[in-house]
Every structure is written in C-alpha cells, then in structure tokens.
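# All I have is the shape, not the residue letters:
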C-alpha cells in the first residue's frame, strides 16, 4: 500500500492510496468514502441491485460489533466473510464499531474493549478480538482502542490514558496477529512495511508514549 500525495495544505492531504487488497489492484481517494454495510450487507440493497450501480467505493466497511455474535459461523465456514457474504472484487476493512451508531462511554479497561450487538454489550479481550478478525479475514482492520475522548471537556490526563491503553491494545493485537496463520504476513502502519499482505490500522497514530516513538506513514 502506498499513499501518493497530489496536494498538502496546512496538514490536510489530498491523494490516492494505491496497492490495496490481496491483488494490489485497488485504490482509494484520500479523503474518500467506504461502502457502508451492516452484517456485511448494504442496507436496503440486494446484491443484484448493488452491482447495477456505478462508481462504488473500492473499499467495503464491516464492523466487529455487527459480527461479534456470529463469528462462530465464520469460523466453521473457514473461508472468511468476503466469500461468505458474496463481497467479490472489493477490499474489506473491519472497524471496531459501526460508524452510524453512538457508543456508550465508560466500558474500556486496560485489558478489554466493549462493542454492542443485538443482545447487548460484548466485552472483548485481545484474544477474542483477534479470533473474530481471523474468522472475518479482512484485508485490513482497526485495532482495539480506547476512543472515549470525543466528549467535550475531556481532560489531558484522560487523553493520555486513552493513548497508553490504545498502544497497549495494539501491541497485544500485533503479537497475536503474527501468531495467526490465516493472516499470512504482517504490515503495521506505524513502521511501514514489515512484510506484506495483511494490514493492521493503529487507532492512535503519531503518538509518543512509554518512551517509544509511534509514528504512522506520512
């Protein structure tokens, strides 16, 4: 994956992400749009209707919260969500939460994050989170994170705590990722190419914590 910049003004960047997906033939404009789904299905559109539309985004978003209750089915299927849901010729990105839903605060710990499914709150350890990712088999995914700093009036201390938690969660996810055969090789966006293939998106980029520099590709 490579970011080709066409313009940068006061920290805002316009460009193109190229080399996406297993084949490396997909690209995404930056800023850009993802194809929104719930449980890997575009709301109100059948697959036949969806593929009659032109200029669909090349990247499809699925979320852990909509799939966490069903990942055992994907584990038994063994061939990933893309084939299970008929998401052909697309790059699959798995986010932690559904971007269309509001998330209750106060449910992140040093060892777990929480997502909300149809049956209520689901607490995820790093091991359970990575088991879900292994069942989904996305092209890239968002790591576990403490993202509860969006509220107005969040203190600097709370932000620092969120950064430390997020980096700790990321370290755990990376260790488990490297041990998970289904992902093949690993790419961590903090350090550029490590090998190739699967990709982890840190939820906190450009941070400095615990005496270590964490920096995303710029």
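Thanks, I have the structure now. Values in this document were obtained by computation on a predicted structure and should not be read as measured data.

# Going by C-alpha atoms from here, please, whenever you check contacts or count neighbours.
Noted.

# The lengthiest helix in the chain: which residues count as buried?
In the chain, assigned by DSSP state H, the helix with the most residues is helix 156-179. Of all the residues in helix 156-179, those buried under the rule 16 or more other Cα atoms under 10 Å are 159, 162-174, 176-177.

# Check which helices and strands that helix is in contact with.
The contact analysis (3 or more Cα pairs under 8 Å, 6 or more residues apart in numbering; DSSP states H and E) places helix 156-179 against helix 126-136, strand 186-188.

# next structured bit after the last one?
Taking DSSP states H and E as the definition, the helix or strand that follows strand 186-188 towards the C-terminus is strand 192-193.

# this is the comparison structure:
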C-alpha cells in the first residue's frame, strides 16, 4: 500500500457551516417574491440560473446574489422593484459578513492530520470570502498550503498534490461533496473520504463510488482519527 503523505480538506460544510446560510437566504428571497412565484417554482428557477451561470460567475455568495437578481428579473417579467434588488444585495452582504461556525471535530481533525502529514485546504468559491472565512476560523496556521480554486476536477487534485506532496497517489481528500471532493480525487489516483453534511447544494450531488478501494465514508469528523490509525497501521505492517 502506498504511504499516505498529504491530506486535503474541503472548507465549506466540511470544516465550517455554509449551506445553511444559503438556505436561510433562499427563504428570504422566496418571501420577497411571494407575489410573483410560489416557493417551489422560484427554487427551481433559481437553481436553473445557478447552473447556467457557473461558467460565468463560478461558485460562492457573489455568484448566488447575481443568480437571485437574474431570477427576480425573470419571474417578474422585468418589473422587479428596485427595493427588492436592494434587499437581495443586502442579504448577500449579510452572508459575506456572517461569523464562522466550525463544525464538530473540525479543529481536532486538522490538528491530528498536521502532526504527521502535509495538510492543504482545497476550496472553491470567491477568493476574498474564502480568505476571510479561513482567517476567522483560527485554523489557518495548521495548513501547509491553501488552494482556492475555480472548480475541482481530477487534474486539479493532480496539480495540487504534486505541488504539495508526492502526487495524488499518496494523498487523501476529505470533504462533504461527492461530486467535487470525493470522486475527482479518486479519479486522480488518491483516496476520497466522504463526510456528509445535513445540507448539500443540489449541484454537488453525485453517486458514491461504492466498492472502490480508495473510497471511505465517515459519519462525521469525529471518526477521522480511527481512519488515520488504519492508514498508519497498514503502512507500518
């Protein structure tokens, strides 16, 4: 078994809360437009806009704000009041200023990994917002590298784990997204560790690579120590 040398951690909804703030803002958005569209229809239109705009705006709160504004214009046939646009912008700015809430066992997991491995934060999203969240998290000094990327593809992990370690074959990626954290890391030749979150954005869903020897699933990061013990036991056997 190839020795594990580097561990990547996703940020949003793996180390700290994120999606719950998007959900709360969507509820506020639905209330603002209740006279123009039902909540389910509005949610569908918003998701369509987000999917359509990924290539233009990428991921993160600012992209979400722009998709909400576009959806508001569309469902009102261009008649959305400026006051509603203002409230959408205010809601987005509140999200950008929201304090970080670390998830249970996040600090312990990163601290444990940092003892024996190179540890890299690998996250998508807006550069300024992700830097802000990392600074507020108190975890920044534990990482050997921070990679804020436009998307997560197999080549992304090849490049990152080559820069920060001995290649993807000796690296592990830990995250809550099967689509972005687990499957592409495995496709790159590494290990993928799925840590589910109660809320996951619809565009991050994908089938699990069941039965793949490099796939692991944890109930939460409280089980991470036991997983590392397995790796350390196998590498020393």
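Looks like it came in fine. As the structure is a computational prediction, the values presented were derived from the model and not from experiment.

# Any chance you could compute the TM-score here?
The TM-score (TM-score structural alignment, normalised by the length of the first structure) is 0.25; 104 aligned residues with a Cα RMSD of 6.3 Å.

# would you list the helices and strands packed on helix 156-179 of the first structure in JSON lines and tack on mean neighbour count?
Output for these, formatted as JSON lines (neighbours: other Cα atoms under 10 Å):
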{"stretch": "helix 126-136", "mean neighbour count": "21"}
{"stretch": "strand 186-188", "mean neighbour count": "19"}
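
# mind putting the ones you listed in a markdown table, distance to residue 198 of the first structure included?
Output for those, formatted as a markdown table (distance: least, Cα to Cα, whole Å):
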| stretch | distance to residue 198 of the first structure |
| --- | --- |
| helix 126-136 | 11 |
| strand 186-188 | 5 |
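
# So which of these is nearest residue 20 of the first structure?
Between residue 20 of the first structure and those, the shortest gap by Cα to Cα is with strand 186-188, which sits at 12.3 Å.

# residue contacts, residue 228 of the second structure?
Residues counted as contacts of residue 228 of the second structure (Cα atoms under 8 Å, 6 or more residues apart in numbering): none.

# tell me which residues in the helix or strand containing it are buried?
Assigned by DSSP H and E, residue 228 of the second structure falls within helix 224-236. Neighbour counts over helix 224-236 of the second structure (16+ other Cα under 10 Å) mark 224, 227-228 as buried.

# do the same with stretch 112-120 of the first structure
112-116.

# between the buried residues of helix 224-236 of the second structure, which is nearest residue 160 of the second structure?
Taking Cα to Cα as the measure, residue 160 of the second structure lies nearest residue 228 of the buried residues of helix 224-236 of the second structure, at 21.0 Å.

# and the gap between the closest one and residue 53 of the second structure?
Distance of residue 228 of the second structure to residue 53 of the second structure, given as Cα to Cα, to the nearest Å: 39 Å.

# sorry, back to before: closest one to residue 122 of the first structure out of the buried residues of helix 156-179 of the first structure, please.
Using Cα to Cα, residue 169 is the member of those that sits closest to residue 122 of the first structure, with 16.7 Å.

# Residue 26 of the first structure is nearest to which of the helices and strands packed on helix 156-179 of the first structure?
Checking those against residue 26 of the first structure by Cα to Cα gives strand 186-188 as the closest, at 17.1 Å.
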